[in-house]
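Asks: got a sequence here, can you model it:
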Amino acid sequence: MASETTEVVPRQRPTLEYLRGKRDDPNDEEYKAMLRAKWTCHVIRLKIRILRARGTVTEATLITRMGTTRSAYADFMALTEPMDGADNPTYAGGLHYFYQAEK
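Replies: Sure, this is the predicted structure:
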């Protein structure tokens, strides 16, 4: 019986620069899923309200930074259930905005 030897090739880890670029891409599905698991719509609305109450950013600036529209923002903020607005662009923009702000 012939003995087979298999050489174990160590798996190369992705570089930190690669991981940063991949994880911070708002169009990457894994990135979106990771953020959705982190914060619900309700939490994003709460974060927006806190930020606005502090007066550190204007509503117009926040809307621009989140890449949404005034009407989508108003619709999203008017909702009350934890995951109401998951398909609203304000939610996606808010996820990315607050994740970047946390860094």
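Asks: only C-alpha atoms from now on, for both contacts and neighbour counts.
Replies: Will do.
Asks: for residue 47, give its distance to residue 19.
Replies: 26 Å (CA to CA, to the nearest Å).
Asks: and residue 72, by the same measure?
Replies: Taking CA to CA, one finds residue 72 at 31 Å from residue 19.
Asks: one more, so I can put them side by side:
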Amino acid sequence: MQQAYGSISCSDGSILNGSGNFSVAKTGAGKFTVTINGSSSTVPTVTTSLGDPYMTATVQISRTDGGNGKQPSFGVNTGYVDQGSKNPMDIYVFSFIAIWN
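Replies: Model (predicted):
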């Protein structure tokens, strides 16, 4: 079983901390692609969480890829509504853990 984990800044997609075996690309407002180094025989199982307990949001895993010797990756969509202004906004930080064979 292999794993990758980390905390990502939503402002620019920078890696705040983590396992060191992945990269992140911010592909749009609230959209990220996480690519894990190496190859996998299975699609990764991924879970995510918010970095701020006061946010009214979820982190959505938009897709996963990998298996058959491919490099594992997954997409993440973030965003929430500021209850004071009702405007959609990016969350500040999200964290993830991915596990695969």
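Asks: where does the TM-score land?
Replies: After superposition, the two chains reach a TM-score of 0.23 (TM-score structural alignment, normalised by the length of the second structure), with 51 aligned residues with a CA RMSD of 4.9 Å.
Asks: before we move on, the earlier item: and residue 47 and residue 19 of the first structure? Which one has more around it.
Replies: residue 47 (14 against 11; other CA atoms under 10 Å).
Asks: how about that one, secondary structure?
Replies: helix (DSSP: H, G, I helix; E, B strand; the rest coil).
Asks: what's around residue 73 of the second structure, how many residues?
Replies: 23.
Asks: just to check, it is in contact with residue 62?
Replies: No - assessed by CA atoms under 8 Å, residue 73 of the second structure is found out of contact with residue 62, at 10.9 Å.
Asks: show me the contacts for residue 99 of the first structure.
Replies: Neighbouring residues of residue 99 of the first structure by CA atoms under 8 Å, 6 or more residues apart in numbering: residue 35.
Asks: what does stretch 48-66 of the first structure rub up against?
Replies: 69-70, 73, 90, 93-94, 96-97.
Asks: tell me which stretches of the first structure form helices.
Replies: 16-23, 29-38, 41-54, 59-66, 70-78, 89-102 (DSSP state H).
Asks: tell me which of the ones you listed sits most buried.
Replies: Sort these by mean neighbour count, taking mean count of other CA atoms under 10 Å, and helix 89-102 sits at the top with a mean of 18.
Asks: that one to helix 70-78, inter-axis angle?
Replies: Counting by axes from the mean of the first three to the mean of the last three CA atoms, to 10 degrees, helix 89-102 of the first structure lies at 80 degrees to helix 70-78.
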